[in-house]
Structures are given as C-alpha cells and as structure tokens.
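Trainee: Sequence and computational prediction follow.
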Amino acid sequence: MNNYKTKKVFLDQGSAADIIYGDAFDRLGLKESDLKPYRGTLVGFTGGRVSVRGYVEIPTAFGEGEFFKKFQLKYLVIASRANNNALLGRDTLNKLGAIISTSHLTIKYPACNGKIGILRVDQEAARGCYLKSVALYGKKAAKESHRITGIFTQEDLRPQPLEETKSVRVKDKILKIGSRLSKNQEDRLITLLGDNLDLFAWTINDVPGIDPSVITHKLGIRPGAKPVMQARRRMSEEKDKAVQVETNKLMKALFIREVQYPTWLANVVMFREANGKWRMCTDYTSLSKLEETWRCMLIVKSPMAGDHGEDLKEAFAQLRKYSMKLNLEKCSFGIQGGKFLGFMITSRGIEVNPDKCKAILDMKSLANV
C-alpha cells in the first residue's frame, strides 16, 4: 500500500468500504494534506457510527512478479483503534477477482498474464490479531465489520433518483429545466427552447406523423403463427374511464381506427406512471409470436456543459427534418443526470438506478451462519 509492504490487512467481503485504521496512516508515509474531505457516514455492523477523518487515494499492489496486480484505491481513514492496519471491502476484492478460502487462509485471483496468483495468510499471525482484538474490545466487537452509507466526494457522487427540475415560462409555454444551471446557462437554454417551440406536441393533434418512406412501424408476425384472441378483461371503473379517454384521443388524432377483428385480439393494460397519470399499453403476452416491439426515446448527452446548446440544436434540426415531435411531459433540459429507461444517466455514463437496488444496498451482512 502506497509502496509500503503492509501486514495485518483484514479482508471483509461484507464491507462496502476500504479502510485505513489509526496510526497506520502515518506509517504509510501519508500526511494530513493528503486527506480529502468525506461527507458521508461510516456505520459499523452493530449500527454504531464511526468518525471519519477523510479519505485518501493510494496505489495498492497484490502479489509479485508475474502475479503482480495494482489498483488505485480510495481508503476511508478513521481514528478508531484496531489491531489491523487496514481493511479491504468487497468492491476491491471483486475488482481483484479474489476467491477467498477462510478455512485455508488463502486467496486466489487471476493475474494479468492469465495465470492464477495465490496469497497465503500466516495462520499464527492471523490468530494473534484476533486474540489481541478480543483483549482490546471483547469478542463481539472483534468480529465487527463496516459498511458505508455515505459517499466520497462531489466528483464521485452517486446519482440520485432524479435531479430536481424547475418550471420556466418560455413565451406562452411552461417547460422544465435543470435547477443547477448558472444564470447565463439558463438564459441561453431558454432562448434556444423558445426558438424551437414548434417541435413540441402540446396536444396529440399536434403530431403530424412521420413519412412512411422514412420509417414504418409494424408488428413482425412470424409466418405460420396461429391467431390468438384474448378473453376480455374487466377493469376497475377508474381504469375503464382512463381507457375511454386515451382511446378517444388516439381515434381523434387518426392514430387508430375501429375495426371488426375476429382473429387477432389483445387487451389493453393500464398502469400508473410516476406523475400519477395513466398509461395505456397493449398486452402482447398471448401474441408471443411477435418479433419485437420498441419505444422511441431520445437523450442528448454532452461531454461539456458549454457544448450542450450546439448539441441540442443539432438534435432539434433532425427532429424538424423528419416531422418528429417531443412529448412535453417527458422532456427535461439542462440536467446533469436523471432516470432514463430504468437506468441513471450521469457524467460517468450509464449506471444502475439506486431506487431499484436499494433493498440490496441496505441489506446487512449475516451475523450468524
């Protein structure tokens, strides 16, 4: 660690943090100026909170020679006393590709050359560490592991479910933009949106349709597939009214028409969106011979905030060229991150939506086996 050969490193597959304990920070040649601020909270296995001095990034190497692997790791630095110098959590062990055998006190991992590296623990030293920990804190505390509930720094901030937006008036319309824009960025964005208000569909009648020579959507039914007629499903009164409203909208816009369909027949399915409104979809469960279905979604992502205006102009030009319209209720502009097709889009790229894995992230490590 930090070019020092480090002993007494505890490997904890139940911990979400890498930790440097007590005076090991000084013995690794690190200074207080190397620490970066940490705004999160470190929670022990028993639920107690642990004071964190900050975090530090240092190189950490495993193995030697042809089995050498090296990573730049982030360690939380805590003042708590411990018989170990450091702790490596599950993220680092996963990055290493480590397979741990506690009964053999051995770690195996894939080396860069395709061979298998092996790290063996000194059994006598490991037992000595445990006995000293028991003497210091008691048997229960000696087994305590840690998990992290906070974050590292602003640069590494994990994405929140959705950045807050605010409503702004653009001419006579209301649009949603990011709440973290500077005054100059906000003014330029509002001007750009005002010049392209014709691209928004304020009602379903504002959607002219796309020329069939550009694209045509159809159900790709496999030849020889047997027709399926689903039985009618009864809905609640609220859902039934929502179906009537949505159907009338589509018929009025000439998106659909009424036909007598004696062979293929599928029910509609209603589900409530996050904004509280109903969405009507078609149940293709029985029509499983279809090749594919899709929804058209669009994201304009810019590597630099200053380039976003030009990127939006290019996207708007393409939309106008093919007579495509944007759904106002689905649009947000100038945001730094948010939900998209069930994932989170941030400056780092595409990530898992934390809402969808909250239960797993909050799961505590097993106390007993």
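Mentor: Perfect, thanks for sending it.
Trainee: Every contact and neighbour count from this point should use C-alpha atoms.
Mentor: Will do.
Trainee: got the residue ranges for the helices in the stretch 51-200 of the chain?
Mentor: Under the criterion DSSP state H, counting those that start in this stretch, the stretch 51-200 of the chain contains helices at 90-96, 123-137, 139-142, 183-194.
Trainee: In CSV: those, plus mean neighbour count.
Mentor: CSV is the format used below for those (neighbours: other C-alpha atoms under 10 Å):
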stretch, mean neighbour count
helix 90-96, 16
helix 123-137, 14
helix 139-142, 14
helix 183-194, 15
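Trainee: Next up, a structure to set beside the first:
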Amino acid sequence: MPTIKAYDGTGEPANNVRTLSNALLLQPVNDAIKCRAFPKTLSGMAQRWYNRLPPNSIGTFKDLSQVFIKQFISVRVYEKSSASLMGIFQGAKESLREYLNRFTKEALKVPDLDDKVAMIALQQGTRDEFFKMSLTKRPPESMLQLQDRAEKYIKVEESMKKIAVNNESTGNKKRKTDQEYDAKDKQLKDEIEYLIRRGKFGRSPKSEEAGGQKRDNDRRDDDRRGNDRDRNPQPRGSVINIISGRPTAAGTTRNSRKAYAREVMSIVGEPSKRSKSEMMLEFGEPCLEGLKFPQDDPLVITSIIGNCPFMRVLVDNGASVDILFHDTFIRMGYNDSQLTPSDAPIYGFNHIEYKVEGAIQLPVTIREEPMEATQMLNFQVVKAASTYNAIMGRTGIHAFKTVPSTYHMVLKFPTRNGVGEVRGDQKMARSCYVAALRPDGTWWQVLPIEDMDVRENDELRGKPAEDLVPIPLDPLDPEKVTYIEASLDKPLKGRMTNFLQKNNDIFVWTSADMPGINPTLITHRLNVDLTRKAVKKNKRTYAPNRLEAIK
C-alpha cells in the first residue's frame, strides 16, 4: 500500500478520503479492503474516533467515508471565492515580490478563480503607485501578462534598494557620477533609464526640456482661447437627467459625445453588434404582492458590493454612472490611496457640481436564491450626504442587462439558469425618503436602526449544515427550547437531552434570569431635563383598531 500522510483530525477530512481512493486505483480492490486500509491513514484523535465505532455499524466504504466526513466537518476548510482576494493588501514594509508571492498563494486556494477579479484585487492592494498606474493605463488581459509586467517593476525596486545600500555603505551622500559606477551598477542604471523613457516613471531628465517647450506652447494656445471661453462658459461635463458626467459610452471628449449623439440619428450602415438574449423579462400581477398602494417609491435593493452585504442601494436609471458614497467606502475598510485619481466632476440638478474623490472597481452581486449574477462595476466615490449607501446607475443596469420596474418594485436580470429577480424594500425606500426630508439638516445621520443592520435579512444569515430538532428545556413552559442535531444516535441524543434539561439554568430568556448585573446596563431612561417646565400636550385621537392595540 502506498505511503499516505496520516490524518490527525485537523484539516480537510474529504482530502484524506480522496487520497486513499486515488492511491488504491493502482490495483483493483473491493470495499472490504478499502475499509481495512482506511485506519492505516489515521492517527491521534481520528484514530481514537475510529476505534470507538460500534461493531457492524459500517456496511460499505461509502458509509465509512460519510460518517468520517460528518464527524470532522467542524474542522473542514471551506473554499474561498475570488472576491476574498479583495482584502489582501501590501504591507508598509513589504516588497512587491513578497506581496505578489503572498497574493499568488491565496489565489491558489480559490477553486474557480476569476482572473478579472484577481487582477483588480492585486491592482488595488499594491502600494507601488507606478505599478498601479501602469495597470490602469494598459490593463493586462491575463494573470500571466500581469506577472510578467510585475517582474519588471520588481527588478526596478530591487535595483533601487541595492543602489541605496551601496550609497550607505560607502558613506557617500552625493550622487555618483557615471564614471564612479562600476559595470554592474551601470547596467542597472541603464535598465532604469529604459523604463523611464517608456513612461513607467514619468519623464526622463533628457526629455524634460522638450516636454517643457511643448507645455509652454500649449499654455499659449490656451491663453489665446481663454477669452472665448469667458464669453460662453460651459461646464466640463454634460448635464443629463439627474447624475451625469465621468466616462460612459459617450466617451470623455466633446467630439466623442457629439458622435454619440449623432449615432442614433443615422439610418445608414449596419446595426451595431450586441449580445443576444433569449430570455423574456416580464412583469405581472404576482410582482405586486406585498406592496402598499398607492405608491411612487424608488427602487431600493440589497446587494453584495466588494464581498460586503449592503442595504439601501438605489437603482436609478436617471444616473449615468455608479456612485459609492465616501463614508460607505471608508466603512468597507478601504482608504483614499486605493482610489484611481480623477479630476472630472459629476453634475446633478441645476449644474450642481460634485467633486469625485476617485474611482474604484468592485465586484457587485445581486441575487435572489437560487439565481444570482456578478459583474465588475466602476464606482465613482463622492463625498456627499445621502440616505443611500450606493447608487446603481445606467452603467451598472446595462452591465447586468437588468430591467427595473419601480411600479412593481422588482429588478429582473438574466442568468445562466434562468431569469432572476430582486425585490425592492418598500419599507426601506420610504424610511430613506422621510429621512431625506428632515428640515434640521442632519437627515444623513438619523436613520432607522433596522435599515443599518443587514442581519435582519434572513437570506444573508448562515444556515446550519444539518437538520435540527427542538429539545424542550422546561416542562412548564413549552416555548423554552433549544436545538440539537437530528441525526445523532439515540443513546447520545438521550444523554444530551438529559444534560441540557438538568442544566437549563444556564439559558437566559428574560432580564430576570440575569441576577447580579448592574441595572444601569439594562435600564431604559428618558433624556429629560428636569429644570424645564413640563408642557401638557393635546390629546391625540386614534382609529379604533389602533386604540385597541394600544390598550
């Protein structure tokens, strides 16, 4: 029998079963031999568990594998997703090579790695601004291309460090001349100069003079055109509907926007290519169930942005871009250094200009079990007060190929397995609307607690891996129950039930079950100023059904 590393009760139990099955494929064996060979692959706690198995309790190797995996499921290593790479950042003293090696090790743990998500995660996690700028200007098509480009910046980083060490060791604080470099240092210098000329680190000293002359010429041309701009001032971005500006399908230049506007007027030429979809996205009476009418509420949904579940995401087809508000961006654990710089603003009503702090690409998932879809969206981060966490504009709507309906409060989208839908939260939409109309100017700070806690959404909660059965703890109060696994053996289930019922005093049901705790921790007090004169309010009248509920 081939040598197999013994399993001691830690790690993935299914890997031990697969390793044994693959090793025994070299020669034909039956289930009996597999079962006899299985304890040879165990040690420690796992071996003790096997020795305690009741006689004649295992019939086949499949039964033994299932019982084994179920016993050690608590130490099972769960698979990671591509979105988990978004939390890997380069340390302050970590070199680019060390960061790339650590990132690659984590990426190998993802079974179905999405190269696009991995490349964006690596770009946002690195602290090398020149490397990040290169990836932004010329995005690589694969991880192989990204690693080849990273290798060049690693060589430059290590070369710069070596030069700095040499300068410190010789004690020479002045810059070396070309004659003082030895052959090896001169080769490193030539390599750095080559990368500078290719635009990796901005302009080289030799090209700075020519670039300065060109900038002077451009500045004189701008001065000649300045008077015309003063006579007819124009905003730097187009004003369309509610939120507009920033890079869209129309482009960023005036000529591209004019061509984009003329394109729909043309009747000559072939129709533009587009992806085909055979799914019909339909809305009907079933979509209206549970809604309160009359209503003109906005479509507010819950989605997953950057591996974080978010409530209060507004779906707005009047916005040309996707917006992520800065306070939300900070709460996600990011910082401004991870933003792609941007100097073009966005515009709203009456040409109101909002400065964009930067852009960031994040994976966004919308789902309604079992249908889900994920797309990479380019969010514009804005410092502005809002009752929403994010706004999904037309770019996000078109990326998902979704069809939103504010009347039905439903967002429908195609998936590989059929048509998925996400229902809007009418309660959340109205609470955001009421908060936005507060006259005291603090509406972005005063939001209902239930709109800030994603745990009330049952779909986002973790579910037990096995079936559970209730166990009554108090025969006088049937509502006091706890739960244990349904598939436990009858003797073990009886012993566990007796143990829980004998020690039912450790469970807390009300505040009276917690003696010894300081009352100030659980006592509700009214924030009333006793020096103020009490004012009697007028009696309020209620509808009969509400009055009955109050009583």
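Mentor: Arrived safely. This structure is a prediction, so every number in the text was calculated from the model and none was measured.
Trainee: Let me see the TM-score of these two.
Mentor: Taking TM-score structural alignment, normalised by the length of structure 1 as the basis, the two superposed chains have a TM-score of 0.36; 138 aligned residues with a C-alpha RMSD of 2.0 Å.
Trainee: Any chance of JSON lines for the helices of the stretch 51-200 of structure 1, columns distance to residue 174 of structure 1?
Mentor: Converted to JSON lines, these look like this (distance: least, C-alpha to C-alpha, whole Å):
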{"stretch": "helix 90-96", "distance to residue 174 of structure 1": "44"}
{"stretch": "helix 123-137", "distance to residue 174 of structure 1": "61"}
{"stretch": "helix 139-142", "distance to residue 174 of structure 1": "57"}
{"stretch": "helix 183-194", "distance to residue 174 of structure 1": "11"}
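Trainee: helices or strands next to the helix or strand hosting residue 311 of structure 2 in the packing?
Mentor: Per DSSP states H and E, residue 311 of structure 2 falls inside strand 308-315. Judged by 3 or more C-alpha pairs under 8 Å, 6 or more residues apart in numbering; DSSP states H and E, strand 308-315 of structure 2 is in contact with strand 300-305, strand 390-392.
Trainee: which non-adjacent residue is nearest residue 167 of structure 1?
Mentor: residue 176 (4.6 Å; C-alpha to C-alpha, 6 or more residues apart in numbering).
Trainee: Next one: that neighbour from residue 315 of structure 1, what distance?
Mentor: Distance from residue 176 of structure 1 to residue 315 of structure 1, counting by C-alpha to C-alpha, to the nearest Å: 18 Å.
Trainee: quick one: which of these two has more around it?
Mentor: Using other C-alpha atoms under 10 Å as the criterion, residue 176 of structure 1 and residue 315 rank with residue 176 on top: 20 against 15.
Trainee: Could you verify my assumption that the more buried one touches residue 186?
Mentor: No - counting by C-alpha atoms under 8 Å, residue 176 of structure 1 stays clear of residue 186, with 11.2 Å between them.
Trainee: so which of the helices of the stretch 51-200 of structure 1 comes closest to residue 148 of structure 1?
Mentor: helix 90-96 (11.4 Å; C-alpha to C-alpha).
Trainee: quick revisit: can you give me the angle the strand holding residue 311 of structure 2 makes with strand 300-305?
Mentor: Calculated by axes from the mean of the first three to the mean of the last three C-alpha atoms, to 10 degrees, strand 308-315 of structure 2 forms an angle of 140 degrees with strand 300-305.
Trainee: Tabulate the helices and strands packed on strand 308-315 of structure 2 (JSON lines), appending distance to residue 257 of structure 2 and mean neighbour count.
Mentor: Formatted as JSON lines, these follow (distance: least, C-alpha to C-alpha, whole Å; neighbours: other C-alpha atoms under 10 Å):
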{"stretch": "strand 300-305", "distance to residue 257 of structure 2": "30", "mean neighbour count": "22"}
{"stretch": "strand 390-392", "distance to residue 257 of structure 2": "22", "mean neighbour count": "24"}
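Trainee: ok, residue 272 of structure 1 touching residue 281?
Mentor: No - judged on C-alpha under 8 Å, residue 272 of structure 1 makes no contact with residue 281 at a distance of 11.1 Å.
Trainee: residues touching residue 14 of structure 2, list them.
Mentor: By C-alpha atoms under 8 Å, 6 or more residues apart in numbering, the residues touching residue 14 of structure 2 are residue 69.
Trainee: Okay, buried residues for the host helix or strand of it please.
Mentor: Using DSSP H and E, the element containing residue 14 of structure 2 is helix 13-23. Residues of helix 13-23 of structure 2 classed as buried by neighbour count (16 or more other C-alpha atoms under 10 Å): 13, 14, 16, 17, 20.
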